[in-house]
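A.B. asks: generate coordinates for the sequence data below:
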Amino acid sequence: MPKPILLLNCGSSSIKYQMIDADTEAVMAVGLVQKVGDPTPGTIDHEVDGETFHDETYFPSHTEAIAAVVKMFDTHGPDIVDAVAVGHRTVHGGTDFNSTTVINQSVINKLVELSGLAPLHNPPGIAGIRAAREILPDVPHVAIFDTAFFAELPAAAHTYAIDRELARKYQIRRYGFHGTSHQYVSGQAAEFLGRDISELKQIVCHLGNGASVSAIDGGHPIETSMGLTPLQGLVMGTRSGDVDPGLHAYLGREMKLSVSEVDTLLNKRSGMFGLTGKTDMRDIDQLIAAGNEDAKLGMDVYVHRLVGYIGNYIAQLGGIDAITFTAGVGENAANVRKMVVDKLSYFGAVLDDEVNSVRSKQPRRISTPESKIEILVIPTNEELAMVRETIKAIGG
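C.D. replies: The predicted structure follows:
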């Protein structure tokens, strides 16, 4: 008898969803709702048994969007009433939530209080939770936090050098994100290598449109690149990553921009988009091949920042056993992996260029036998990790 778990990832204008059987870990359905809250018609695509069903209608709010998801399940299957729980991806848990949590009204109230820490992410997530609980009230709902895996970062790693009383009052610290992926991939890397995770010093590079890197010692994270918000750290698709904090004041003075306008600039008009005009690495590769100097510089900045973090983390770990690439860029951009690993030759990392160039959806080793560091590519599966967390939270 299947044990279906419905997973919801609610953005401001979209909802990604999957239903996965917790027993077999097989994907039963997957879908995407777009243009939630938009005045123009939105779309919903629902895939089950290899067939995709499409519909277009208006989604004034997340309530109507979730209702459309339920209708797709009712019409095309699988039966949503068989779901034993709903797992919600929740970006920011602040200092209040350091593990997956069964949702009740007090949890929702606390998430609302924390919205200031993730104003772009938490409010739509809360809207999705409310809508799903209203439409599916008879099953437990669970919040899986992006920040939870990094909740126990060492104090020296998570503390900012600002007024300590102000930091305590407003919960200002480095939280880290993509925690579900970093936890899953580090566990899979240990399994792939046939070693106990408690023995391993690992660096995980989660490289997608959002990107982060973590240092994991014996299964416990000791560093990660993202901070109070997902803006800190690596160069990303549209996010700047690290910049001088004084940039906000400078642009405010020189361009008469508000803090909100600078925040939008750094989150949505920077990163690879700001440097090259593109966010897809394939498009950037084409520009580089055509001799575009901006694209070449953008790629150099991207790699420079990532290598800098990796070198820092090798020092913080006191050595390194494995470096793993994951997520869209990490799994598919062979040239990015090569540029990074070639710069790590001082540490004894040696890439197998032939193996690295082969596209695959399977976990694989891309270093040579003589390499002193295991270089791996492990596809992330945040949805599967969310299912496991959901089952754990509801007691099996």
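
A.B. asks: alpha carbons only for contacts and neighbour counts from here, please
C.D. replies: Will do.

A.B. asks: for residue 269, see how far away residue 64 is.
C.D. replies: According to C-alpha to C-alpha, to the nearest Å, residue 64 and residue 269 sit 30 Å apart.

A.B. asks: right, I mislabeled it, should have said residue 190
C.D. replies: For residue 190 relative to residue 269 (C-alpha to C-alpha), the value is 37 Å.

A.B. asks: now swap in residue 17 and tell me
C.D. replies: Residue 17 is 27 Å from residue 269, by C-alpha to C-alpha.

A.B. asks: so if I had to pick from the two, which one is more boxed in?
C.D. replies: Using other C-alpha atoms under 10 Å as the criterion, residue 17 and residue 269 rank with residue 17 on top: 22 against 18.

A.B. asks: quick one, what contacts the more buried one?
C.D. replies: 6-9, 30-32 (C-alpha atoms under 8 Å, 6 or more residues apart in numbering).

A.B. asks: go again using 6 Å as the cut-off
C.D. replies: Residue 17 is in contact with 7-8, 30-31, counting by C-alpha atoms under 6 Å, 6 or more residues apart in numbering.

A.B. asks: buried subset of the residues you listed as a PyMOL selection?
C.D. replies: Selection of buried members from the contacts of residue 17 for PyMOL, criterion 16 or more other C-alpha atoms under 10 Å:
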select buried, resi 7+8+30+31
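
A.B. asks: reformat the contacts of residue 17 as JSON lines; add secondary structure.
C.D. replies: Shown next, in JSON lines, are the contacts of residue 17 (DSSP: H, G, I helix; E, B strand; the rest coil):
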{"residue": "7", "secondary structure": "strand"}
{"residue": "8", "secondary structure": "strand"}
{"residue": "30", "secondary structure": "strand"}
{"residue": "31", "secondary structure": "strand"}
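
A.B. asks: list of residues touching the helix or strand that residue 304 is a member of?
C.D. replies: Using DSSP states H and E, residue 304 falls within helix 293-317. Residues outside helix 293-317 that contact it (C-alpha under 6 Å, 6+ apart): 215, 235, 275-276, 284, 288, 320.

A.B. asks: and if you look at stretch 275-291?
C.D. replies: With C-alpha under 6 Å, 6+ apart as the test, stretch 275-291 has contacts from 237, 272-273, 294-296, 298.

A.B. asks: please provide the structure for the following sequence as well, for comparison with the first:
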Amino acid sequence: ANHASNLGALMADKLAKELSVPAYIADPITTDEFIPVARISGVPEIERKCRAHALNMKAVARKAAEKLGIEHAESRFVVAHMGGGISVGALVGGKIHDVNDALLGMGPFSPERAGALPLAGVLKLAYCGDFSQEQLERKFSKNSGLKAYLGTTDLREVEKMIAAGDEKARLINDAMIYQIAKEIGGMTATLDGQLDGIILTGGMAYSDRLIADLTHKVKAFGTVLTFPGEGELEALALAACRAVNGLEVVLEY
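C.D. replies: Modelled structure (predicted):
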């Protein structure tokens, strides 16, 4: 799938050669740490992929472990990154044991993306003759979710609509929160209910309304910690420091 993050390695390589310095790629979207059972989809020809907002999810798991005073290597968290796309994953010792594919498939719908869909409806759209494969991929990854229902990807605008009495906006917003909570519950089950906390992060975590509504639904599963925003530049810098200082094994591909 096309994504701006695919340019990262090319840019890093170019800058490294120009400046004669090493370059590191840290926790990319396709970081694959799935446990074997998480790969099984139910259809032998289709394998579930580990594709998520790994950089920020791993960074906030480190921060949460430090905040709780536990060893990162022994930590067990469910992390929900909520931005243009939504990733909800089970992290054990900082490794992503399971997560929904945040780009095309599984998980909650988001401001832009469709999330998990009924297969009958997908097949109907695929064969109705109105869409090419590329057009459908764009529809599901860029033109679904809040954008399709309400005409905006900005949660702040959605909340203004709700405040003005728009019942459709309220329903769609509640449905998104419902789906996020359901995914968090599912990931809690993959950890056998044994977790140190639930971490809410990403741009949408700045919304007091969303955090309050989501916390109400999932607080029974464990301690809820919030780290609004993405902090990806900080995460990149800290990852490079760990590599340079020999605190992490540097892999070459």
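
A.B. asks: in helices, which of the contacts of helix 293-317 of structure 1 fall?
C.D. replies: Members of these lying in helices (criterion: DSSP state H): 275-276, 284, 288.

A.B. asks: not counting sequence-adjacent ones, nearest residue to the residue nearest the centre of structure 1?
C.D. replies: When C-alpha atoms, centre = their mean is applied to structure 1, the residue found nearest the centroid is residue 178 (3.6 Å). Closest residue in space to residue 178 of structure 1, ignoring its immediate chain neighbours: residue 146 at 5.2 Å, by C-alpha to C-alpha, 6 or more residues apart in numbering.

A.B. asks: for residue 182 of structure 1, same thing?
C.D. replies: In space, residue 182 of structure 1 is closest to residue 204, 6.4 Å off (C-alpha to C-alpha, 6+ apart).

A.B. asks: the one you found maps to what in structure 2?
C.D. replies: Residue pairing (TM-score structural alignment): residue 204 of structure 1 is matched to residue 79 of structure 2.

A.B. asks: could you pull out the helices in the stretch 1-150 of structure 2 for me?
C.D. replies: For the stretch 1-150 of structure 2, helices defined by DSSP state H, counting those that start in this stretch occupy the ranges 8-19, 54-68, 119-127, 133-142, 145-150.

A.B. asks: the helix holding residue 304 of structure 1 vs structure 2, mean deviation?
C.D. replies: Averaged over the aligned pairs, helix 293-317 of structure 1 sits 1.2 Å from structure 2 after superposition, using mean C-alpha distance after the TM-score superposition for structure 1.

A.B. asks: chain center to that helix, what's the gap?
C.D. replies: With C-alpha atoms, centre = their mean, to the nearest Å as the basis, helix 293-317 of structure 1 stands 19 Å off its chain's centre.

A.B. asks: what residues in structure 2 pair up with it?
C.D. replies: Under the criterion TM-score structural alignment, helix 293-317 of structure 1 matches residues 167-191.

A.B. asks: in the matching stretch, what counts as buried?
C.D. replies: Neighbour counts over stretch 167-191 of structure 2 (16+ other C-alpha under 10 Å) mark 169, 172-173, 176-188, 190-191 as buried.

A.B. asks: same question, stretch 335-343 of structure 1
C.D. replies: Result for stretch 335-343 of structure 1 [16+ other C-alpha under 10 Å]: buried residues 335-341, 343.

A.B. asks: of these, closest to residue 195 of structure 1?
C.D. replies: In terms of C-alpha to C-alpha, no member of these lies closer to residue 195 of structure 1 than residue 341, at 22.5 Å.

A.B. asks: secondary structure class for that closest one?
C.D. replies: What three-state DSSP gives for residue 341 of structure 1 is helix.

A.B. asks: so residue 82 of structure 2 sits right up against residue 202, yeah?
C.D. replies: Yes: the pair residue 82 of structure 2 / residue 202 is scored as a contact, 4.7 Å apart, by C-alpha atoms under 6 Å.

A.B. asks: what residues are shared contacts of these two?
C.D. replies: By C-alpha under 6 Å, 6+ apart, residue 82 of structure 2 and residue 202 have no common neighbours.

A.B. asks: just checking, residue 374 of structure 1 touches residue 324?
C.D. replies: No: contact criterion C-alpha under 6 Å: residue 374 of structure 1 and residue 324 do not qualify, at 8.2 Å.

A.B. asks: rewinding a little: how many residues are close by the residue nearest to residue 182 of structure 1?
C.D. replies: 27.

A.B. asks: check the one 5 residues further on too.
C.D. replies: Look at residue 209 of structure 1: counted by other C-alpha under 10 Å, it has 19 neighbours.

A.B. asks: mind listing what it touches?
C.D. replies: Residue 209 of structure 1 neighbours (C-alpha under 6 Å, 6+ apart): 236-237.

A.B. asks: distance-wise, check it relative to residue 90 of structure 1.
C.D. replies: According to C-alpha to C-alpha, residue 209 of structure 1 and residue 90 of structure 1 sit 18 Å apart.

A.B. asks: same check, this time on residue 387 of structure 1
C.D. replies: To residue 90 of structure 1, residue 387 of structure 1 is 14 Å away according to C-alpha to C-alpha.

A.B. asks: for the stretch 1-150 of structure 1, which segments count as strands?
C.D. replies: Counting by DSSP state E, counting those that start in this stretch, the segments of the stretch 1-150 of structure 1 that form strands are 4-10, 14-21, 27-34, 42-48, 51-57, 85-90, 101-102, 141-145.

A.B. asks: save those as JSON lines, and put in distance to residue 353 of structure 1 too.
C.D. replies: Shown next, in JSON lines, are those (distance: least, C-alpha to C-alpha, whole Å):
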{"stretch": "strand 4-10", "distance to residue 353 of structure 1": "36"}
{"stretch": "strand 14-21", "distance to residue 353 of structure 1": "35"}
{"stretch": "strand 27-34", "distance to residue 353 of structure 1": "33"}
{"stretch": "strand 42-48", "distance to residue 353 of structure 1": "36"}
{"stretch": "strand 51-57", "distance to residue 353 of structure 1": "37"}
{"stretch": "strand 85-90", "distance to residue 353 of structure 1": "36"}
{"stretch": "strand 101-102", "distance to residue 353 of structure 1": "44"}
{"stretch": "strand 141-145", "distance to residue 353 of structure 1": "37"}
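
A.B. asks: right, I'll leave it there.
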